[in-house]
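In: sequence first, then the predicted structure, then my questions.
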Amino acid sequence: MDYDYNSTDEDGYIVQIACQALDFSTITGAVFIIIFIVSVIGNGLLLCILFTFEQFYLVTKIFIINLACSDLIFAASVPFWAAYHLHHWILGDFLCKFFIWVHFSGLYSSIFVLTAMTVDRFCTVVLNIWPNNNQRKKRCAIGACVVIWVISIGIAVYDAFKMEVSDDYYCEVSYSDELGYYFQIPLLLFVPIAIIIFCNCAIIYAILRSANRTRHKALSIVFCIVVAYIICWGPYNIVLLIKDWYRPRDCEEMERLDVVYHICRMLAFSHCCMNPLLCMLTQKFRSHLCSKPCLRPSTIKRLVLP
């Protein structure tokens, strides 16, 4: 597929250059389908464990349940983006808007829940101001999650209404909204990431100063989840900013940037698979998973063998 992009010549004038785009549609479509399958299975098992696992810290449990729901909602849109890469958009204008809404609802709620989890751990470990009453903790955590979902769904509706299907079957932004774009990027990306990094640095410092570090082992799950989010989504958002601000000098530079963009995009989408895998690394989750009658090896053997 040929496409044009704007570059700058030696005299500072903007010129238009035609380049041959690399075809990533098949690879991206296949990877997205794998991501969808792994995410649904992993997050489904994670929710099953969390709803029956009573010996887990209550507030963290509530946040991880909401995080798993965010990942499932995000994953629900992934097969349609896989089909989009393989065959363009053939589902009409309404479903274009709907799946953009689903996509961003999962994305925004995920980063907000991660921020809330980190702030919760910061208040408990560093400030030591979290209430001791379990029912009050539960109400505060549920209230925070309700606010997160209302905000996430509302902002996603705004994003969805900007989309439409073009004449050449592309589900894309129908009009430019630079003010909204430059407002959303800091608010939905840089501010939460800054809060998360600050809180985790303070938590690590407090743990290193603590005489009893073993009681903070539960923090490892939250910390790993946060690190996984930054590793998966950080490069993709950086590449998006580079594509917005940097003007490649020739087609070769444009091709390299395009390759990096597609790799980082697949890495970002794979984040919806990461949280179940990270949780399963802990001994408590693995032992609880194996303790379920439906997942015991003897039960599986009776179901498989005649």
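Out: Yes, it's here. Since the structure is predicted, the reported quantities are computational estimates derived from the model, not experimental observations.
In: contacts and neighbour counts: CA atoms only from here.
Out: Noted.
In: quick one: the strands in the stretch 51-200 of the chain?
Out: 163-165, 171-173 (DSSP state E, counting those that start in this stretch).
In: can you lay out those as JSON lines showing mean neighbour count?
Out: Listed next are the strands of the stretch 51-200 of the chain as JSON lines, based on neighbours: other C-alpha atoms under 10 Å:
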{"stretch": "strand 163-165", "mean neighbour count": "20"}
{"stretch": "strand 171-173", "mean neighbour count": "18"}
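In: could you dump the ones you listed to TSV with distance to residue 187?
Out: As requested, the strands of the stretch 51-200 of the chain are exported to TSV (distance: least, C-alpha to C-alpha, whole Å):
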stretch	distance to residue 187
strand 163-165	21
strand 171-173	20
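In: of all those, which one comes closest to residue 4?
Out: Nearest of those to residue 4, taken as C-alpha to C-alpha: strand 171-173 at 16.9 Å.
In: quick one on the thing from earlier: right, and the strands of the stretch 51-200 of the chain - which one's nearest residue 23?
Out: Closest among the strands of the stretch 51-200 of the chain, once you apply C-alpha to C-alpha, is strand 171-173, at 18.0 Å.
In: need the residues that contact the closest one.
Out: Here strand 171-173 makes contact (C-alpha atoms under 8 Å, 6 or more residues apart in numbering) with 89, 93, 96, 162, 163, 164, 165, 166.
In: check contacts around the last one.
Out: Residues in contact with residue 166 (C-alpha under 8 Å, 6+ apart) are residue 172.
In: mind checking how far it is from residue 286?
Out: Distance of residue 166 to residue 286, given as C-alpha to C-alpha, to the nearest Å: 48 Å.
In: for residue 38, which non-adjacent residue is closest in space?
Out: In space, and not counting its chain neighbours, residue 38 is closest to residue 273: 6.1 Å by C-alpha to C-alpha, 6 or more residues apart in numbering.
In: comparison target below:
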Amino acid sequence: MDKADFTFDYTPMDYENYRNDNQMPLDLSHHVEDVCSEEIMCMLLLVVNVVIIVLGLVGNGVVIWIAGFKMKKTVNTTWYLSLALSDFIFCATLPLNTFYLVTSDWIFGQFMCKFTSFVMFLNMFSSIFLLVIISVDRCIAVIFPVWAQNQRTIKKASVIVFLAWVFSVSLSVPSLIFRDIQHHLGRTRCHNNYNSHDTHNSISICRFIFGFLMPFLIIIVCYLIIIFKLRRNQMAKSLKPFKIMTALIWTFFLCWLPYHTFVLAELTHGFSNEIIASGLKIGTSIASANSFLNPILYVFMGSDFRQKFKNSILSKIENAIGEEGHATSRYLSQPSSMDARSSTHI
């Protein structure tokens, strides 16, 4: 058997499989009677998963309803609607993995074994790609306001989102290829059955580069350009409307950093097998938490929370998404008028 990447592989059998890949004895028989309730970490992860499922489905469902049906369709609502759809789909498949966490027995068949892993990485790639798109969109609006005002259309935004999803699906395909089930001692495990260590290493590195490192480098460059441009134009106060976008980016970074750190540590054998196994279990749960945090950010950062406390939650989310759109509109209109005044002096 080949090494698993531990994506939602919380069962002790998978960690024994990992040790077997490093030429250590494989003995699964003493794990058959393991029960989740006997492990503190397992119970904590169970509670975390349940919270993610409930808040993720409700929160993202509300955002989808507001951005998709209650608000006027704009470029901005197109970005955030797609982001909420990605998180909602992931949270909808999480109950299957939570059941697997508790029982250590995958009863949902080979297709769902592949599909749940595929959805996790689809969520990872689509989320970060959308954050890159939004960052580039903000950057272009600040640098080329006149061009952006004429070229930013809902149709073009929809095409860009579609391409981002296509790219995300393409990078998530390895889960459909290498994810597999195995029957042993009356239980079924869902794991990654790579044909070689080189394949495992290549896929892990590819996920890190395209799903984490490169996107954040692009985002950082965009934000540095935005900050420099606005400060040079003495518009530093205009950075305030970017707080939601900044919070979304930092939340994604902090949630996914532990997972990628331990994946790379697994490849380099920088820690013991037990530390890597525990780190990947915790890292995967933290990464999953990103899917329910976005709607919370919309609520608490869309406008001053204390001033808007009497408003409904739905109004907060609508205001949050709307504020981002209004901010971009201001950047498109203010500089264009400045450019017009400048042109009359020539």
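Out: That came through, no problem. Keep in mind that what you see is a predicted model, and the values were worked out from it rather than measured.
In: helix or strand: which one has the residue nearest to residue 38 of the first structure?
Out: helix 271-280 (DSSP states H and E).
In: ok, average deviation of that helix from the second structure?
Out: Superposing on the second structure and averaging over aligned pairs (mean C-alpha distance after the TM-score superposition for the first structure), helix 271-280 of the first structure comes out at 0.6 Å.
In: what does that helix contact?
Out: By C-alpha under 8 Å, 6+ apart, helix 271-280 of the first structure touches 35, 38-39, 42-43, 45-46, 68, 71-72, 74-75, 221, 224-225, 228-229, 232-233, 285-286.
In: over to stretch 111-120 of the second structure?
Out: Counting by C-alpha under 8 Å, 6+ apart, 7-8, 89-90, 93-94, 96-97, 106, 172-181, 190-191 sit against stretch 111-120 of the second structure.
In: try it again at 6 Å.
Out: Around stretch 111-120 of the second structure, the neighbours that count as contacts under C-alpha atoms under 6 Å, 6 or more residues apart in numbering are 90, 172, 175, 176, 179, 190.
In: as a markdown table, these with distance to residue 131 of the second structure would be great.
Out: As requested, the contacts of stretch 111-120 of the second structure are arranged in a markdown table below (distance: C-alpha to C-alpha, whole Å):
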| residue | distance to residue 131 of the second structure |
| --- | --- |
| 90 | 17 |
| 172 | 18 |
| 175 | 23 |
| 176 | 25 |
| 179 | 28 |
| 190 | 31 |
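In: against the first structure, where does stretch 240-248 of the second structure fall?
Out: Aligned using TM-score structural alignment, stretch 240-248 of the second structure spans residues 217-225 in the first structure.
In: how about that stretch: buried residues?
Out: 219, 221, 222, 223, 225 (16 or more other C-alpha atoms under 10 Å).
In: now flag whichever of the residues you listed is closest to residue 50 of the first structure.
Out: Closest to residue 50 of the first structure, out of all of these and judged by C-alpha to C-alpha, is residue 221, at 13.7 Å.
In: residues touching that closest one, list them.
Out: Contacts for residue 221 of the first structure were tallied using C-alpha under 6 Å, 6+ apart; there are none.
In: one more time with 10 Å
Out: 60, 64, 227, 275, 278, 279, 280, 281, 282 (C-alpha atoms under 10 Å, 6 or more residues apart in numbering).
In: how near is it to residue 108 of the first structure?
Out: 21 Å.
In: got a list of what residue 241 of the first structure touches?
Out: 185, 235.
In: just give me the match in the first structure for residue 61 of the second structure.
Out: So, by TM-score structural alignment, residue 61 of the second structure is matched to residue 44.
In: doesn't its match fall inside a helix?
Out: Yes - counting by DSSP: H, G, I helix; E, B strand; the rest coil, residue 44 of the first structure is located in a helix.
In: surely it touches residue 72?
Out: Yes - in terms of C-alpha atoms under 10 Å, residue 44 of the first structure counts as a neighbour of residue 72; the distance is 8.2 Å.
In: of those two, who's got more company?
Out: Neighbour count, other C-alpha atoms under 10 Å: between residue 44 of the first structure and residue 72, residue 72 has more, with 22 against 15.
In: what segments of the stretch 1-150 of the first structure are helices?
Out: 25-52, 58-87, 92-122, 134-161 (DSSP state H, counting those that start in this stretch).
In: whoops, the stretch 201-306 of the first structure was the one
Out: Per DSSP H, counting those that start in this stretch, the stretch 201-306 of the first structure carries helices over the ranges 219-245, 251-269, 271-280, 283-291, 297-304.
In: which one of those helices is the most hemmed in?
Out: For the helices of the stretch 201-306 of the first structure, the stretch with the most neighbours on average is helix 271-280, a mean of 21; neighbours defined as mean count of other C-alpha atoms under 10 Å.
In: where in the second structure does that one align, residue-wise?
Out: Taking TM-score structural alignment, helix 271-280 of the first structure hits residues 290-299 over in the second structure.
In: cool, thanks, talk later.
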